[in-house]
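*Asks:* coords below, sequence missing:
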């Protein structure tokens, strides 16, 4: 079993790595936001692939952190981390709080992007509805060249003119 000092060192280094990973993720989210606003599909595809890898990396770092905190006899949750940070000293407390703040900033950026995506989807759905409605109205004539919508009484203005 590792000594508490070495676990503390690993936890502190892990928090710093996790914070950097959140900074990188936030940068990707900001790039995604610009691409969403610009409608740059090519950039969005590349960013999406990168974000997936970053999320996997963040998940691995969090799992390592939680495994380490359990080896100290603490719970694998926020309370366990708070207890560890309080016991480990100022550097640990600052690293924990800094990582949480950066994670919160990334979360906020992700929320904004989600809203932008919802707005784009809503706009696209409205555009599709308008186009479908217009295409239905564009079918004024049937395959026989006669108007599809005849006025009440069965005739059309062309029919009356043609009879005169």
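*Replies:* Thanks, I have it. Given the structure is predicted, the values throughout are model-derived calculations rather than measurements. Numbering: from 1, shown residues only.
*Asks:* drop to CA atoms for contacts and neighbour counts, all remaining ones
*Replies:* Noted.
*Asks:* Packing partners of the longest helix along the chain?
*Replies:* Criterion DSSP state H: the longest helix present in the chain is helix 90-138. With contacts taken as 3 or more CA pairs under 8 Å, 6 or more residues apart in numbering; DSSP states H and E, helix 90-138 sits against helix 4-38, helix 78-88.
*Asks:* Name the next helix or strand downstream of the longest one, please.
*Replies:* Read in the C-terminal direction, the helix or strand following helix 4-38 is helix 41-71, with elements assigned using DSSP states H and E.
*Asks:* just checking, what packs against that next one?
*Replies:* Applying 3+ CA pairs under 8 Å, 6+ apart, one finds that helix 41-71 contacts helix 4-38, helix 78-88.
*Asks:* want to compare, so here's the second one:
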């Protein structure tokens, strides 16, 4: 086996392990989202996801470099070409596509759950604003916020 093929197989193995790790992190995040006090678990999940994403990006670059060394396209098209040209890579390529799809679906589901929480929080804040006269409420960045549609009076002098 050529060095380029070995590099491609090695990068696929690394990428498979990282995508599986990402899936495990997403599953832990989904469990944390179902718990009443989940802030620390979500902070940890975010840190882990960000680190894993950086590693996935690096593994993807390594894979694409190996594909280019074999005079193949990069990305999915290149993996399809590699699987067709080198049948021993087929299982790894198919597994990577499957795991990537699973990770995408889990990430979308978690994102939808987070979006729902955010929407409910925004609705609660909106309902409270008339009751408290708006000071003391904060926006998504943690700064004191202004109710939508309200303007501060500007005076000259």
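*Replies:* Good, I have the coordinates. In this text the structure is predicted, and so the values were computed from the model without any measurement.
*Asks:* TM value for the aligned chains?
*Replies:* For this chain pair, the superposition-based TM-score is 0.79 by TM-score structural alignment, normalised by the length of the second structure; 132 aligned residues with a CA RMSD of 1.3 Å.
*Asks:* one step back: so which of the helices and strands packed on helix 41-71 of the first structure is the most surrounded?
*Replies:* Highest mean neighbour count of those: helix 4-38, a mean of 18 (counted as mean count of other CA atoms under 10 Å).
*Asks:* That one to helix 41-71, inter-axis angle?
*Replies:* Between helix 4-38 of the first structure and helix 41-71, the angle comes out at 160 degrees (axes from the mean of the first three to the mean of the last three CA atoms, to 10 degrees).
*Asks:* Which elements pack onto helix 4-38 of the first structure?
*Replies:* helix 41-71, helix 90-138.
*Asks:* so can I have CSV of those helices showing distance to residue 16 of the first structure and mean neighbour count?
*Replies:* What follows is these, written out as CSV (distance: least, CA to CA, whole Å; neighbours: other CA atoms under 10 Å):
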stretch, distance to residue 16 of the first structure, mean neighbour count
helix 41-71, 10, 15
helix 90-138, 7, 14
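*Asks:* any chance of these in CSV, with distance to residue 160 of the first structure too?
*Replies:* Output for those, formatted as CSV (distance: least, CA to CA, whole Å):
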stretch, distance to residue 160 of the first structure
helix 41-71, 54
helix 90-138, 23
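*Asks:* The helices and strands packed on helix 90-138 of the first structure into CSV, with extra columns for distance to residue 96 of the first structure?
*Replies:* Formatted as CSV, these follow (distance: least, CA to CA, whole Å):
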stretch, distance to residue 96 of the first structure
helix 4-38, 7
helix 78-88, 7
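*Asks:* Quick check: which of those is nearest to residue 107 of the first structure?
*Replies:* helix 4-38 (8.2 Å; CA to CA).
*Asks:* Residue 104 of the first structure corresponds to which position in the second structure?
*Replies:* Aligned counterpart of residue 104 of the first structure in the second structure: residue 101 (TM-score structural alignment).
*Asks:* And the residue positioned nearest the centre of the second structure, how far from residue 43 of the second structure?
*Replies:* Nearest to the geometric centre of the second structure sits residue 107, at 6.0 Å (CA atoms, centre = their mean). For residue 107 of the second structure, the distance to residue 43 of the second structure (CA to CA, to the nearest Å) stands at 16 Å.
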